[in-house]
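[1] need coordinates for the below:
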Amino acid sequence: MLRLALKTLRYRKGGFLASLIALFVGAVVVQGCGGLLETGIRANVKAERLAAAPVVVTGSQDYPGHAVGTATEPMTERVLLDENLVDAVAKVPGVAAAVPDISVPITALAGRPADASGHGWSSASLSPYKLVAGAKPTVSGEVVVDSATAKKLGLRPGQRLKASVRGIPHDFRVTGIAESRTATESALLFSDDEATRLYDRPGKIDDIGVLAAPGTNLATLTDAIGDAVAGRGAQVLHGDDRGVAEFPDAISGKQNLIPLAGAFGGLATMVAIFVVGSTVGMLMQQRRREMALLRTTGVTPGQLRRMVMAETAVIAVVAAGLSLAPGLAFGHFMYDVLVDQDLIPGVMIFSMGFIPRLVGFGATLFAALAAAFIASRRVSKVRPTEAMAEATLQTRWISPIRMILAFLFLGGATALAIVTASVMTGPIAASTAAPSAMLWAVGIALVSPGLCRWLAAALRWPVGWFTGLSGQLAMLNAYVRRVRLASAVIPIMLATGLATALIYLQTSQDDASNRIFADGLKADAVVSSQNGALPPSLVDTLSRLPQVAGASASVSSGGRLEKVLDEGKGDNDADRRVRPSRLDLQGVSASGARQTIARPVVKGDYGKLTGDSIVLPTDVLRDNDKDIGDRVRLRWGNGEATTMTVVGSFTPPRGFGYAMVPAEALLPRTTDGLLPQILVKAKPGVSSSDLKTALRKAAGDVPGLVVADRSEATAAHEQGDETGRVASFLLAAVVVGYAVIALINSLMVATAERRSEFALQRLIGSTRSQVMWMMSVEALVTALVGILLGTGVAAGALIPFGIALDGSVLPGGPGWIYPTIVGTAVALTFATILFPTWVALRARPVEATVAP
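    Model (predicted):
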């Protein structure tokens, strides 16, 4: 059968090419998405400043003490180590030195915004940094600068350097210039005491660099250090994992990339399987006459199925082989886009090993063989005399397996829609709305022949009346050949439905977010800095201005409210079992909160947000059976747990819940401790220009200062949402682009297969223009039916999402998006149907009727 299969492929080049394209593109997309997922899972980051330390001990980002069976996300901020762990690591056999390391955020150098970090001089051995000029720092106010920064700023030993630490200006004397062969980021090296003072995290350090004794086995050393720090909130890294310790952004990058790549990969794999299955199934339907003829010559059903499976396997193996290099390139391309949009840090190493390639190959082969088996099953089981008659016109499409699958997919889509509308709230509803779009598409595709019959019947008379005799013939074709019409409609439905759903899911979120930001912005001005760091003391400075009614810091992070299930033994968090619930945190200043927060308190007072206090949403208080004055347990983003007193409650926007805490309590518990912005409310009668002038003057020489009024701040917020928008549009482009390729592929093959039909029409008197007009009407009907079904797919996802997001059944976003999608679908349908028709009509009718 393999030999026969190879011979048949030689004479079916069009079908072979169509299958090859669908399988090839599917394998490329699945492999590329798999590479992204592997990159996120591995989260490999090459060590630079810690390159000389073969083993690094850093804080564990795992959530401490969660109950068994309650999966949680990692901590949102960097988890610090207790400095007494240094002695414990130093005592491990094989450790030559255990060097504590801290990173101090340097936000400006020489009066200009900068991205640099400061460290103690003792940690210079971890890179290693070596002096090339001057001497090491010994007292407060001295600093060694890396050679690249020194060259850029024109610094030499003995000169003065102004540097801002977390937005606070300092003046240092440069004592030396140091050079490293591995570190690429700007670095300042202080004396150890100075670095500890600027670090301002008493009793804490970022990580420990371990220098091994000569001849020590690193694997054994890593295990021994792991045993020494077990149960103390630490993790031991080696190899490419070490880079995570010095680039904590890789932690958030991993948290962003894994769900994003999972969504990419899951949806892309489903689309690939669906598109490949549709393409192979359509090509098998076109060969019904050929397979029926084989049945009449004595070929058994099993032989027929084996021949078809062998053909398909050959094409799938060739396509998978050709996709290996492009799959790697495509994955790297998507990785570069995500890096450019700051969704993931560029220090993460793109990884694409054996597993993504195997998954791409397996998904492609499975989809192809499954489609070939299903498509060949019916014609291989009928009697030979019936097969010849049935091959002429396929009208039966219902089968028990098909209806069971349709019931499962449509039922699953309905269940997700109900969950989205009734259980989910806010942007998180997209996590169920997006998969429901794919389930709707597959379910509708399975029953599409029946739907096409009803829609064709509804369009038959109005279209036929407007388009004349050729149009009536086109509508008769569409009505009678509903199975073939369904094969042409499915890729249009898929492209239209998924494009509309995925794009409007994002634009609706953007619309809601921007509207909520504008409604919640009570302040008349927002003060920020280009480097994202303002001195915390500036809040009090601005609040004392005669033009200012109130000023409040504004800083964001994430945390969890914990319900303790079992206290365990002692005070060890590792023994305590809790049930955490995620909660976004907004840090504000009690002195200016009333004036700058737009949402009024339901109970309590914003002015009491000092110390260990918290203002919670009313629904969170109700769900936790708490009231004003009660105490709750809060786990900050850096892993610390604090018992907080509830001093107020408010009603946040539906689906956009958060809690408010004192900014002075939240800032030290963020990774960098940077104050990004200050909200300012003007006194009555103060103009916007006078307020901005006063704020700039009071801020003095803060590097990169930006003072924006309400409209400017709203515009900046809309611009800031571009990162998430680009990621969603990339997902839509990948999935929909593949669907468009399938649309072009399917329609061109389906139209080219009708050469003999066109020739027969011309032999009985039809002109070329009449055939072209008939096919134009068919193209219009095909596009209309596909767009109607695609709109149904999108509506099945967008309506529940809109209800969950803000109660609206209509999606938010630009109105031109949907007409553009529809217009593109119509244009592609006409082009892919009329072009092969025009090519087929170039041949003489007598020759076309006998052409293979």
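
[2] only C-alpha atoms from now on, for both contacts and neighbour counts.
    Fine.

[3] helix or strand for Gly685, which one?
    Using DSSP states H and E, Gly685 sits within no helix or strand.

[4] next, the structure of the following sequence, for comparison with the previous one:
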Amino acid sequence: MNGAERLLAARSLRAHRKAWAAVFAAVVVTSTLLGCLALAAGSVGIGHARVERYAAAGVVVAGDQEVSWTAKPWGGEPRTTTAGLTERVRVPSRAVEVLRAVPGVRAAVPDTAFVVREGGRALPGRSWDAARLAPYRLVSGRAPERPDEVVAGGALGRRGTVAGHRVVGVADGPDALYVTADRARTLAGHPGAVDAIGVLAAPGVTTEALHGKVRQALDRAGLVDVTAGRPLRALTGDGRGGAEHLAAGPARIELLAMLGAVSGTVLMVAVLVLSSLVAQALRQRAPELDLLHKVGATPRQVRAAVGHEVVRIAGRAAVLGALVSVPVFLALWAGLKSRGVVAEGLELPVPPWLFTASLATAGLTAGVARLVVPLATRRVEPGPGAGAGTKAARGRLITGLVLLAAGVSAAGAAGLQGGAAAAAAAGAATVTLVAGCAVLGPWIATGAMRVLDGPLRRLGRAPARLAAAACAADARRLGAAITPIVLVTAFAAVQLGAGATMQRAAAGQAGAATRADFAVTGTTADRVRAVPGVAAATDVLRSTVVLAHTEAGDPRLDRLPALGVDAAGLTGTLDPGVVTGDLGGLAVPGTVALGADRADAMEARPGSVVTLRLGDGTETRLRVVAVYERALALGEFLLPAGDLARHMTDPSPARVLVAKEPGADPAAVRAGLAALGAVQAGPEPTPEQVVRDGEELGGLVSTAVVVAIGGLTVIAVISTLVLITVGRRGEFALLGRVGATRSRLRRMLRTEAAVVAATGLLLGAAVGALPLTAFAVSTAGTPPFLPPLQAAAIAATVAITAYAGILLPAKQGRFGRS
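    As a prediction, the model looks like this:
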């Protein structure tokens, strides 16, 4: 940049501080948002499963909790993708003796976890030998010696008996039960395998040396896991936590992907908002820019001067936003953890050096602000010559139409896909359609005024006719006012409506599917069926399966919820809504029932054979016996409970659904269930509904993003309208000189605010309805749904900001006559 350009930038900054204030505010909010996201991504990126039970072990030998799949994309090289497993991959017991013979190993301690239930409460248990891996030590009493004896940890140590076991000792650490090694193997129910092996180093042996020796011993022995035959892993450091908290690793990967998608959305919205604000700030200076062109300034020099102004404004604002993002992030992170929505055992550290990430996002934000300058300057009429303006208008029209076509295409893609892919396509369609509306703003405004001009002139008095004339005279100004309203309306409608639609559809399906009279925990269906008055009962086991498929040619592994049920106990308890086939076929091992959408995607029908990987990674071929429609509530896979239980960390049923015989006394049945030790949550069973991984966390993140981006766009709405209104002071003064009173001008502005708000809301609703409808129909099979209170909040926010942006600056100024 030469001296003339720097001089122009410096003079303009001093002369147009109010115009740049809106850009400053928007950059601060954008930098704060991106700073928070960067800090969150950094914390998740260095996150790990918490090390608790294996803190004293130098090396932990465990199964590989990831499954991989390789496929060849269209016309490309083979690619491999991985997915985390949420069920335990176990280690052969003979590995213990192999590790004990390794030089430098002081002890190799097998760990086998189990769960016992008492009064509906699940209590974790292990062998007392494995307590030394933490280490947890006796506080009082002695170690267990008999099968009916336990050492109780935490608050359980205050009791004399726990779950039918006599407490003979009290240990430090969390609530847990410790039994003899033989009793632990019996309760765990998988002889010949252990969950993990903790290796303690001999004195003087470093962790690094121990790991090398253990790894060599495992490789020489050719030891593999008992589940899928994959090599065992030797974990050290923070990696040891992955053998304790199985859900932490997959949850971390999903959270990273979620934050990446949100960051991309924020960047796209920021580009739209900042380019609109910069263009509007320059529009107020159109005469000044024309003068510069006439006295010899080239378009490049003008863009360079404006760019320098934006960089100086955006640089300061971005640094301020980066500083603000630190306390905001800490508050949000603490709130997120306190809600208990983060996967159990997932440690999300926030070291001091991490805060430098917010400064990096400050540079990114300032760079985005500078990059929008060429886009924004094109929205201002170029230098002298009508031909240039005509050519620019033609290019703008073509660009807008292309963006609209791309948005419609993305919405169509959302309608043809499902799940996360449909949600991503719907979000991309929304942003693209809004961008198209922003580019086509003048044409859209002209069309809106053609519709509204007649009614305003016929039904309104002088203020309404003035408003109609003012809007019709400057379609570009009206288009600039409408664009941010379209953005906030469409974005909020799609983000909030997508989640609400899915929740409503799933809740409706769950209510229709659950036919049971009782739902109990702490027992099994076999025991419940013996209670007088019980007609049917089914265990409900909740696990996951991993499905391998390709998406646009790329390999994907999706972890999806699955239910295990008893085919004989479904009548009267659970109705998945069978479309074809017979659920009675689930009585045969090696079978599966599929949700209708999943069956279509897999091109499967009753009699087909599908390949799935169960929760522990075991690959299996299953015969399809039925296809059902209530998959949003029950998940997309129903398997025999016995098949699923063998591949679960805890094979106990999540609950038992019970149907009573016709005419049976409910109180008598309830008493019989209580006599078994079964616990009933309430008088009516809660509808059976699967909870997908990260669903609650995703809902909170989505709401936070809507609020944050909504705040950014509200700032854009107010700022744009304020700039427009301030730029019309001369117009207001002229109207005052020719006889318009102050009250008439106020009524004119109120009418304009109503036109802007109504047009923006209607257009935003139309823009949001297209991708939202495509998403709802493809994913939920229902029309889209937006809760009335949320819709009213969107409309009220738009109306208030529109009136504030137009009326407040006019009220502060002096125009018209009294």
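
[5] can you give me the offset of stretch 330-344 of the first structure from its chain's centre?
    Relative to the centre of its chain, stretch 330-344 of the first structure is centred 11 Å away, using CA atoms, centre = their mean, to the nearest Å.

[6] residues near the equivalent of Leu304 of the first structure over in the second structure, how many?
    Counting by TM-score structural alignment, Leu304 of the first structure lines up with Val302 in the second structure. Neighbour count of Val302 of the second structure, defined by other CA atoms under 10 Å: 18.

[7] hang on, isn't Pro78 of the second structure packed against Pro555?
    No: counting by CA atoms under 8 Å, Pro78 of the second structure does not reach Pro555; the two are 9.1 Å apart.

[8] which one's more surrounded, these two?
    Neighbour count, other CA under 10 Å: between Pro78 of the second structure and Pro555, Pro555 has more, with 19 against 12.

[9] gap between that one and Arg233 of the second structure?
    According to CA to CA, to the nearest Å, Pro555 of the second structure stands 25 Å off from Arg233 of the second structure.

[10] got it, and Ala792 of the second structure?
    Relative to Arg233 of the second structure, and taking CA to CA, Ala792 of the second structure is found at 55 Å.

[11] for these two, indicate the residue with more neighbours.
    Comparing Ala792 of the second structure with Arg233 by other CA under 10 Å, the one with more neighbours is Arg233, at 22 against 12.

[12] one step back: and what about the match of Leu304 of the first structure, helix, strand or coil?
    Three-state call for Val302 of the second structure (DSSP: H, G, I helix; E, B strand; the rest coil): helix.

[13] from Val23 of the second structure, how far off is it?
    Taken as CA to CA, the span from Val302 of the second structure to Val23 of the second structure is 18 Å.

[14] what does Ala182 of the second structure align to in the first structure?
    Ala isn't right for residue 182 of the second structure; it's Asp. Using TM-score structural alignment as the criterion, Asp182 of the second structure maps onto Asp193 of the first structure.

[15] do the same with Ala448 of the second structure
    Aligned partner of Ala448 of the second structure by TM-score structural alignment: Leu455.

[16] and its match, which helix or strand is it part of?
    Secondary structure from DSSP H and E places Leu455 of the first structure in helix 448-480.
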